[in-house]
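In: Give the three-dimensional model of this entry:
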Amino acid sequence: MTGSRVDRRGETRAVARRQVQAILRQLFPATEGVAIDHTWSGALGVPRDWCATVHLDERTGPGWAGGCVGHGVTSANLVGRTLRDLIPRRRTGLTRLPWVGRTVRGWEPEPLRRLGVRGLCAAHRAADRHENSGLERTSVIARVADAVSGR
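Out: Just a heads-up that it's a prediction; the model follows:
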């Protein structure tokens, strides 16, 4: 990965642990006082538009899927089943989904990529604060950030 620092030891930053713990306690008050033994940390690789894609090279055979960001478990299951249908060339509802064979726009060159990602993350944090203050619909900040990201 270029332009972003990665903790090679796999340790989650203390500030991130505190933020996740606060969210956990807010969403599940019964967890108050329950110890958190482990946190996960690692590099996050995402496509430019944060959308999943499934491909099969029908000529040579290799298939791949990626971009299961934000819906990882459910979309990973679905992309796996989509590949299962693509490999024997079965035409099913899954193989007709718009993510099959989709072209993903590349990231901007460094340092624009890093600046853009940081700016979008800051915008989404601001949108979360705005929405958590009682807003009953998606914040305009989030809608603008999504439009900028191509989401």
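
In: From here on, just use CA atoms for contacts and neighbour counts.
Out: OK.

In: list the buried ones in stretch 78-86?
Out: The neighbour-count check on stretch 78-86 (16 or more other Cα atoms under 10 Å) flags 79, 82-83, 85-86 as buried.

In: With respect to L115, which of those residues is nearest?
Out: L115 lies nearest to V79 out of these, by Cα to Cα, at 30.5 Å.

In: Kindly confirm whether my reading is correct that that closest one touches V73.
Out: No - the criterion here is Cα atoms under 8 Å, and V79 misses it with V73 at 10.1 Å.

In: From the buried residues of stretch 78-86, which land in strands?
Out: Using DSSP state E, no member of the buried residues of stretch 78-86 sits in strands.

In: can I get these in TSV with distance to E131?
Out: Converted to TSV, these look like this (distance: Cα to Cα, whole Å):
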residue	distance to E131
V79	31
T82	35
L83	37
D85	40
L86	40
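
In: one more, for comparison:
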Amino acid sequence: DFTVDYPHSYSYSGKLDVTFSAFQDSGTLEERILNYNFSKLTFFAAMYENAWKGIGLWSVLPSAQKLGDYPLISPETARALLLQGDYIASVPKDYIRDGTIYDEDIAGVTLVYRTEPPNQYYQPYYLFYVELPEELDVEGLKSFGRFYVPAVSGEYLSDFPSWNGSYK
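Out: The predicted structure is shown next:
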């Protein structure tokens, strides 16, 4: 069984960005999560030119070495960490209302692996979507930032990565 995932978003300038990814959606929950994050075929559309920007084949697991099994924190614990400022973000801090994330601005959460930029270690994160101030909205569409909180219990983390300045 293969599933096609086709998220789309708009840049701050209003440009539509669409990707189509196919991944094997069978096996255990763990296998399906790993396939979604590490073994998929992705097409990057360039909507403004009616052409494909590129094709990516993600298959990093064959070269990865498992370091161990680690307990995950709950989404509620991750939310508390987010609210106290323990996160990696896709947006500059000055894009956040008053420089602070408020509980009512959190629009959703999902469990993912961060695969970009390339990391020395792949670990699960809770990805929170946080609504950004209205002045960042484009053409009536709400703007959301992506905020990542490590899903592995902090006692097992060392040298937690700081944001590298990239906003991809």
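
In: Overlay the chains and give the TM-score.
Out: Scored against TM-score structural alignment, normalised by the length of structure 1, the superposed chains reach a TM-score of 0.23; 67 aligned residues with a Cα RMSD of 5.4 Å.

In: Sort out for me which of the buried residues of stretch 78-86 of structure 1 are in helices.
Out: Those of the buried residues of stretch 78-86 of structure 1 mapping onto helices are 79, 82-83, 85-86, per DSSP state H.

In: between the residues you listed, which is nearest I141 of structure 1?
Out: Nearest to I141 of structure 1 out of these is V79 (Cα to Cα; 30.4 Å).

In: if I pick that closest one, what's in contact with it?
Out: Contact analysis of V79 of structure 1 by Cα atoms under 8 Å, 6 or more residues apart in numbering lists 54, 65.

In: do E30 of structure 2 as well
Out: For E30 of structure 2, no contacting residues are found, by Cα under 8 Å, 6+ apart.

In: a strand runs through A65 of structure 1, doesn't it?
Out: Yes - under DSSP: H, G, I helix; E, B strand; the rest coil, A65 of structure 1 sits within a strand.

In: Skipping adjacent residues, who's closest to it in space?
Out: Excluding the flanking residues, the one nearest A65 of structure 1 by Cα to Cα, 6 or more residues apart in numbering is V54, at 4.3 Å.

In: Report the secondary structure state of that neighbour.
Out: Following three-state DSSP, the label given to V54 of structure 1 is strand.

In: right, and it touches L83 too?
Out: Yes - counting by Cα under 8 Å, L83 is a contact partner of V54 of structure 1 at 7.2 Å.

In: any common contacting residues for those two?
Out: Common neighbours of V54 of structure 1 and L83 (Cα under 8 Å, 6+ apart) are 63-65.

In: List the buried residues of the host helix or strand of L82 of structure 2.
Out: Using DSSP states H and E, L82 of structure 2 sits within helix 75-83. Within helix 75-83 of structure 2, the residues scored as buried using 16+ other Cα under 10 Å are 75, 78-79, 82.
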